[in-house]
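Enquirer: task: produce atomic coordinates for the following.
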Amino acid sequence: MHINKQLMCHLKKYKLLLITVYIVCSLAQILELIPVYIFGTIVDFIIKGNFIEVKKRVIYLIIIFILFNSLNIIETLLTVRLRNRITNDIKEKIVKKIFKLQMQDFNEIKDGQIITTLENDSSVISSFITDDIPNMLISTITIIISLFLILKLSLNLSIIALVMIPISMITSYVIGKFVKKYTIKGREMSDNYSSFVQEFLTKFKEIRCLSIQNIVFRTYNKSINNIADNVMKTSMTNTVSNLMSSLLTSVTEWIIIIYGAWLIINKYLTVGTYVAFNSYLSKFSTSLQQIFTYNIHVQALKVSLIRINNLFEYTEEEYNKLGEKQKIEGEIILKDISFSFKKNKTPVLNNLNLIIPKNSFYVIVGTNGSGKTTLLNILIRLYRQTEGSILVDNNPIDDINLRYLRENIIYIQQDSHLFNISIKENLSILNKNSSMTKIIEVCKLVGIHSYIDSLPNKYDSIIGKKGINLSGGQKSRLIIARALLKNPKIMLFDEITSELDAQSEMDIMEILKNLSRNHTILMVAHRINAILAAQKIIVMDKGSIVGFGTHNKLISNCENYKNLFLNQINDIEQKII
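Expert: Predicted structure coming up:
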């Protein structure tokens, strides 16, 4: 999308409010210019000794003052309201777009880029619309009126002032190029900085345990120093721009003072006219300087529009696309499924064929990087298979409405999040219509109700940041309870018991076995308790299914499974020793 068209998209929605703001700004600016002329006439009337005319013009000044400040208040209120609306609107569009991104595209974007686009770029656009455009309009009006009046007051002095304009224009254009370059570089640095800060806060515990604070700090220090250097270059560029403008303005003023004094002494110009001319020239020069400065703001705007436009060019998930909404029973069939993250890359999944009956409990095992988690991601359609087809109850998964599919399939990951809100709010977050009776029923089913009921505030107890007030087993039970309140037919679990002690893991496995009477359970696991609890075990290696069946069958016939199982036994023995 061309940046001018993109800017117009943001302008159209608030057309009436924008027009109102611009009209109020224009009227206020016209009123602000009138007193300059009145002051000039007052000077001449004082010299002539006409006190009556002086009093009249002071009354005019009072009226203009009241009108101007009334318009100024209205303008401020409207501008703040408009800026907030536009900023929130842009942020809302960005967040909606992010939620619709395909997973492969989302993985390519740095977290810091999303944050700076959301916070900085949206503010740049809204500020340009609500501040820079009105200011440019005001400056333009001031230039036109001031130019007309200085030409009318003294043609000779005006010619001197106008000679400097081309030099100012060239200076502004050249400096604007440098500002754009540093702005692009600065935004990229901000992206990297935000990503880094987010990463080290997320991995804070691990950084301490590994004792690599100094390494992380050096990386952080290098990042902020790079940003500081770029800010310095940008500031120096702006300083040079302001210095050049100030120099040109000052030279013009010095020449006009000398020539103006000669005109007054020789009776070619009155003192009042000279005062008015100087005042209008000052407004003309200031406004012209601001117009040139806006070129720098335009360069920053272009960078922000391009960055947002780049985000919106990513392909979206077909979340609301019409598709099948037949009742899902829970059978899953994989036919010749292959998948790679990028074209012409080595497949992560290779020719998978599998039937998972409804109301069953299957576990996927395999070494790291064998494709276990990727398979779950494809079943929930975070990614789409490169080849083959997936059937849910004999319906191709690609033909099922995506929203409906995810309402009936839930994916619980190893690091599933609990929010720092009450237990009740956490449980009902996937289904706002959950009654208290249903919440208690589900919590009893997963064996967490007794603990919650023992708390002083019961279901209104605050969980704490990332569920810090709960044990690992309690977190897992709550996460499963939350999933059940959504009432999905298919439940996908990814290593949810990997951090639990043996007894807690056995308890969770018993819960999942009971759930499989009415739900299809597919779980990625590597520990013995989880493996032995399953009805059937799927063994994966290097993206392929290399074994399938019960534990007894696989321990005899599948070398990969046998090695995985024996490694688990050895790990347990080592811990006991």
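Enquirer: only C-alpha atoms from now on, for both contacts and neighbour counts.
Expert: Noted.
Enquirer: so which residues of the stretch 451-577 of the chain form strands?
Expert: Applying DSSP state E, counting those that start in this stretch to the stretch 451-577 of the chain gives strands spanning 490-494, 520-524, 536-541, 544-549.
Enquirer: with the chain instead?
Expert: Assigned by DSSP state E, the strands in the chain fall at 332-339, 349-356, 361-366, 387-392, 395-396, 409-412, 490-494, 520-524, 536-541, 544-549.
Enquirer: now those strands as a markdown table including distance to residue 165 and mean neighbour count?
Expert: Output for the strands of the chain, formatted as a markdown table (distance: least, CA to CA, whole Å; neighbours: other CA atoms under 10 Å):
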| stretch | distance to residue 165 | mean neighbour count |
| --- | --- | --- |
| strand 332-339 | 63 | 20 |
| strand 349-356 | 66 | 18 |
| strand 361-366 | 73 | 26 |
| strand 387-392 | 65 | 19 |
| strand 395-396 | 69 | 16 |
| strand 409-412 | 65 | 20 |
| strand 490-494 | 68 | 23 |
| strand 520-524 | 71 | 26 |
| strand 536-541 | 73 | 23 |
| strand 544-549 | 72 | 19 |
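Enquirer: looking at the ones you listed, which is closest to residue 435?
Expert: With respect to residue 435, and counting by CA to CA, the nearest of the strands of the chain is strand 409-412 at 20.1 Å.
Enquirer: distance check, residue 114 against residue 161.
Expert: Distance, residue 114 to residue 161, using CA to CA, to the nearest Å: 47 Å.
Enquirer: I have a second one here; can you model it like the first so I can compare?
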Amino acid sequence: MGYLIKLVKMARPYWKYLIVSGISMLAITALNLLGPWLVRDLTGIITNISKYPNAKRMIINISLILILSYILRIVFQFLNSYLSHYAAWNLVAHVRTLVYSKLQQLSFGYFVDKQTGQLMSRVVNDTANFEVLIAHAVPDLFTNSLIILGVACILFIINPVLAALSLIPIPFLVLSGTVFAKKILPNFREAQKALADLNADLQDNLSGIREIQIFNKQEKELLKIKEKIYRHINALLSALKLSAVFHPTVSFLSSVGTVIVVSVGGLMALSGKVPVQDIVGFILYLSMFYQPVTQLSQVIENVQQALAGAERVFEILQTESEIKEKENAQKLKNVQGKITFENVSFSYNPEVQVLKNISFEIQPGQMVAFVGPTGVGKTTIMYLLNRFYDPDSGVIKIDDIDIKDVTLKSLHDNISMVMQDVFLFNGTVAQNIAYGKEDATMDEIIQAAKIACAHDFIQNLPQGYDTVIGERGVKLSGGQKQRLAIARAVLKNAPILILDEATSSVDTETEKEIQEAINNLAGTRTILIIAHRLTTVKKADKIIVLKDGEIVEMGTHEELFAKKGLYYHLCSVQLIDENDSLIREV
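Expert: Now for the predicted structure:
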């Protein structure tokens, strides 16, 4: 009920449509109740025609009222059906928007153990069940309740004894419905989870289809997907098995009630205790009385399926982001680019500390490189600067302002980042470059591409800057994707530029061109570089060397090379002599 109440509150903008739909349902119910009563009156006229001198006129009037009721029922059925669906699908769209918006607000830590396909399933599949709940289950429950109440009143008006007898199966129907609801919900939960797992594996496999083919894993992956498909199907079949038992049980109990009324009512009619028209009317109303009761199973099934999805949707909506803005957070303005880390420590999990007491200061316009073996925390420093995570201890400042005191939007507006794992959207080259600056002119896009040494290869593409590059830039080489990412970061023109292995996928000649472009940017903004290929960092104003999450050396290339410490060792591995000439890379 808690989830149902939350959904009803979310549907507040569409209440007017639901109210009109509800009024239409009331009208439909009233019209449905009118039909059997008119048939009862008609039966009374025909069986006692001598008592009605104007019987012909009465029959014609009853016929006219019936046809009018049928016409009105069509109108109200249209209003009920369309408006309830209109409200329901708009609610689905609203909730999907809320869930996606919430996902965008959650910190990086939330996505570490989540699969994209699972989250997509919650946004699309689980929310779709709300339409069934709002447009079908709840209206059906409301309508059926009205019909049961209305018919019960009429039955007692016609004959209290027969009405009391017709209620005998009701306790058994309620009991079976309660048991059914408790049994079926776990099956729908499992079905929703299995569907999410299936979507997750499909998304992974379609993204990695080339690797599957290269390593000849088609059969293995097919078996894995097949297993997930049948896990989902079996969970649904378990729920349907319960439905297959419950539906006939409800029908049988309803039939027992009808048998009781027919037998007792027939005997009462024979003895003259009940008029024939009352028996006819009673039987007609009795079918209306048990019909909504028999539909209870389908309503319960729809409700349980929707609530199983609601649990998974509200789990996201109720998740608190690990990264929170202060209520009075200020905007980061007129950034010069000074960066300060003061005794910063961080761990992704309590067992392993990634950074230990990291302290350094970068002046505006400096180019600073971070080097060291893989896994020492270089990229983590960049994540902390962007506030993708918060440090366990210590303070991070930009222009002497704690980044926890500023809005996340203004923080990210002032930082451009080219990550090692480049992500490009399925759009044109120009759209991807201009992603960080929506109002960019074509001249600005081309200039950024030239700085990133991407202009020449873009011109050779089939449609130049209007070439669609495919999902994740699948139509481009690794080096081409990285240069587009650099162009995108350059065009954003933020005062802080982060290059995380930005030249790792380019050849030596292109690397030199990009390095020259980066050198041209030196002094115009603060540049932070992470690189394993040390030729990229030789001209940095400062090089920070990390080992086991700690800063072990800091200085210029010449200073660190002369110390013959870890940096010297890293250079020696790549065979760079003290005159800075590259002999070869290993």
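Enquirer: care to give me the TM-score?
Expert: The TM-score (TM-score structural alignment, normalised by the length of structure 1) is 0.92; 574 aligned residues with a CA RMSD of 2.7 Å.
Enquirer: what's the closest of the strands of the stretch 451-577 of structure 1 to residue 99 of structure 1?
Expert: strand 490-494 (21.0 Å).
Enquirer: mean deviation, that closest one versus structure 2?
Expert: Comparison of strand 490-494 of structure 1 with structure 2 after fitting gives an average deviation of 1.3 Å (mean CA distance after the TM-score superposition for structure 1).
Enquirer: turn the strands of the stretch 451-577 of structure 1 into TSV, including distance to residue 43 of structure 1.
Expert: Output for the strands of the stretch 451-577 of structure 1, formatted as TSV (distance: least, CA to CA, whole Å):
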stretch	distance to residue 43 of structure 1
strand 490-494	84
strand 520-524	89
strand 536-541	94
strand 544-549	94
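Enquirer: circling back to that earlier point, mind putting the strands of structure 1 in a markdown table, distance to residue 21 of structure 1 included?
Expert: Formatted as a markdown table, these follow (distance: least, CA to CA, whole Å):
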| stretch | distance to residue 21 of structure 1 |
| --- | --- |
| strand 332-339 | 54 |
| strand 349-356 | 58 |
| strand 361-366 | 62 |
| strand 387-392 | 56 |
| strand 395-396 | 54 |
| strand 409-412 | 49 |
| strand 490-494 | 54 |
| strand 520-524 | 59 |
| strand 536-541 | 64 |
| strand 544-549 | 64 |
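Enquirer: so for residue 121 of structure 1, which of those sits nearest?
Expert: The closest of the strands of structure 1 to residue 121 of structure 1 is strand 409-412. By CA to CA, the value is 33.5 Å.
Enquirer: how big's the offset between the closest one and structure 2?
Expert: Counting by mean CA distance after the TM-score superposition for structure 1, strand 409-412 of structure 1 comes out at 1.4 Å.
Enquirer: contacts for that strand next, please.
Expert: With CA atoms under 8 Å, 6 or more residues apart in numbering as the test, strand 409-412 of structure 1 has contacts from 376, 380, 479, 483, 488, 489, 490, 491, 492, 493, 494, 496.
Enquirer: all helices for the stretch 351-500 of structure 1, in order.
Expert: 372-379, 402-408, 423-427, 436-445, 449-454, 472-485 (DSSP state H, counting those that start in this stretch).
Enquirer: turn those into JSON lines, columns for distance to residue 135 of structure 1.
Expert: Formatted as JSON lines, the helices of the stretch 351-500 of structure 1 follow (distance: least, CA to CA, whole Å):
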{"stretch": "helix 372-379", "distance to residue 135 of structure 1": "51"}
{"stretch": "helix 402-408", "distance to residue 135 of structure 1": "46"}
{"stretch": "helix 423-427", "distance to residue 135 of structure 1": "47"}
{"stretch": "helix 436-445", "distance to residue 135 of structure 1": "56"}
{"stretch": "helix 449-454", "distance to residue 135 of structure 1": "59"}
{"stretch": "helix 472-485", "distance to residue 135 of structure 1": "53"}
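Enquirer: got these as JSON lines, with distance to residue 252 of structure 1 and mean neighbour count columns?
Expert: Formatted as JSON lines, those follow (distance: least, CA to CA, whole Å; neighbours: other CA under 10 Å):
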{"stretch": "helix 372-379", "distance to residue 252 of structure 1": "69", "mean neighbour count": "21"}
{"stretch": "helix 402-408", "distance to residue 252 of structure 1": "67", "mean neighbour count": "19"}
{"stretch": "helix 423-427", "distance to residue 252 of structure 1": "68", "mean neighbour count": "21"}
{"stretch": "helix 436-445", "distance to residue 252 of structure 1": "78", "mean neighbour count": "16"}
{"stretch": "helix 449-454", "distance to residue 252 of structure 1": "79", "mean neighbour count": "14"}
{"stretch": "helix 472-485", "distance to residue 252 of structure 1": "73", "mean neighbour count": "22"}
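Enquirer: among the ones you listed, which comes closest to residue 522 of structure 1?
Expert: Of the helices of the stretch 351-500 of structure 1, nearest to residue 522 of structure 1 by CA to CA is helix 372-379, at 8.4 Å.
Enquirer: which part of structure 2 lines up with that closest one?
Expert: Alignment of helix 372-379 of structure 1 against structure 2: residues 378-385, by TM-score structural alignment.
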